[in-house]
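> can't give you the sequence, but here's the structure:
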């Protein structure tokens, strides 16, 4: 490989192949670089991947504290479903009460007709 000016290579890093590592680049410890590195890039991993290129982050930035919480989302969905079911039960109970009242009136009117 051809190393540019001011390149920093971490301990244990391997640079394999006939390519150039650009000026002011950084190679992380124990990284395995198998392709050309642009200037001012930071490369980490096996195989080496550019994670910062010219002060700009590239690729996935996993800030785990800012990731959505799947458990909280699931619990929220369960509570939403619970509220919908509670509303449905209340409506069904109201309908049942109304039907029982109507049935009582119907039976009462039948009894009165039989007496006549």
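Received, thanks. Please read all numbers here as calculations on a predicted model, not as lab measurements. Numbers count the residues shown, from 1 in each chain.

> For the rest of this, base every contact and every neighbour count on C-alpha atoms.
OK.

> State the number of residues packed around residue 57.
13 (other C-alpha atoms under 10 Å).

> what's the distance between it and residue 26?
Shown here: residue 57 relative to residue 26, a distance of 14 Å by C-alpha to C-alpha, to the nearest Å.

> Presented hereafter is structure B, for comparison with structure A:
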């Protein structure tokens, strides 16, 4: 998988554990996930906050939409062979991953233009 070309050994362990617990290939053909990255912000010299939205489709129909936030810590290592140079020429590797699902909060509905505060 291409994700491992950008993962340090430490991050690869995290990805392996996640895959064992969630079986990403178990629902091929029945479930798909569309990911849209909504922001990437530097959090420190070696970490970034990444926010994204996932849309889960089951048998072609939208089943759910979830928002996520992660802190990704990176390390930079020069490619040591031609294969690494081809796959990850900048040598940027994710070294630590911490993600969580954002809780949905109710958004207050604004007043309609014809509704006044006295009519409440």
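Right, received. Where do you want to start? Since the model is a prediction, treat every value here as computed from it, not as a measurement.

> TM-score of the superposed pair?
Overall, the chain-to-chain superposition scores 0.25 on the TM-score scale (TM-score structural alignment, normalised by the length of the first structure); 53 aligned residues with a C-alpha RMSD of 4.6 Å.

> Residue 37 of the second structure reaches residue 67, doesn't it?
No: with contact defined as C-alpha atoms under 8 Å, residue 37 of the second structure does not count as touching residue 67 (9.8 Å).

> I'd assumed residue 15 of the second structure was in a helix, is it?
Yes: under DSSP: H, G, I helix; E, B strand; the rest coil, residue 15 of the second structure sits within a helix.

> Which parts of the second structure are helices?
Taking DSSP state H to define them, one finds helices in the second structure at 9-22, 82-87.

> for the first structure, same thing?
Assigned by DSSP H, the first structure shows helices spanning 70-115.

> Tell me how many other residues crowd residue 8 of the first structure.
By other C-alpha under 10 Å, the residues close to residue 8 of the first structure number 16.

> For it, which non-adjacent residue is closest in space?
residue 26 (4.7 Å; C-alpha to C-alpha, 6 or more residues apart in numbering).

> Neighbours of that neighbour, how many?
Residue 26 of the first structure: 22 neighbours (other C-alpha under 10 Å).

> Likewise for residue 3 of the first structure?
When neighbours are defined as other C-alpha under 10 Å, residue 3 of the first structure has 17 of them.

> And it, how close does it get to residue 92 of the first structure?
77 Å.

> what's the answer for residue 114 of the first structure, then?
33 Å.

> Could you check which of those two has the larger neighbour count?
Relative neighbour count places residue 92 above the other of residue 114 of the first structure and residue 92, with 12 against 8, counting by other C-alpha under 10 Å.

> returning to that earlier point: the residue nearest to residue 8 of the first structure reaches residue 33, doesn't it?
No: Residue 26 of the first structure lies out of contact with residue 33 (C-alpha under 8 Å); the separation is 11.1 Å.

> Common neighbours of these two, please.
residue 43 (C-alpha atoms under 8 Å, 6 or more residues apart in numbering).

> Contact partners for the residue nearest to residue 43 of the second structure when sequence neighbours are not counted?
The shortest distance from residue 43 of the second structure to any non-neighbouring residue, by C-alpha to C-alpha, 6+ apart, is to residue 49 (5.9 Å). By C-alpha under 8 Å, 6+ apart, residue 49 of the second structure lies in contact with 39, 40, 41, 42, 43, 69, 70, 71, 72.
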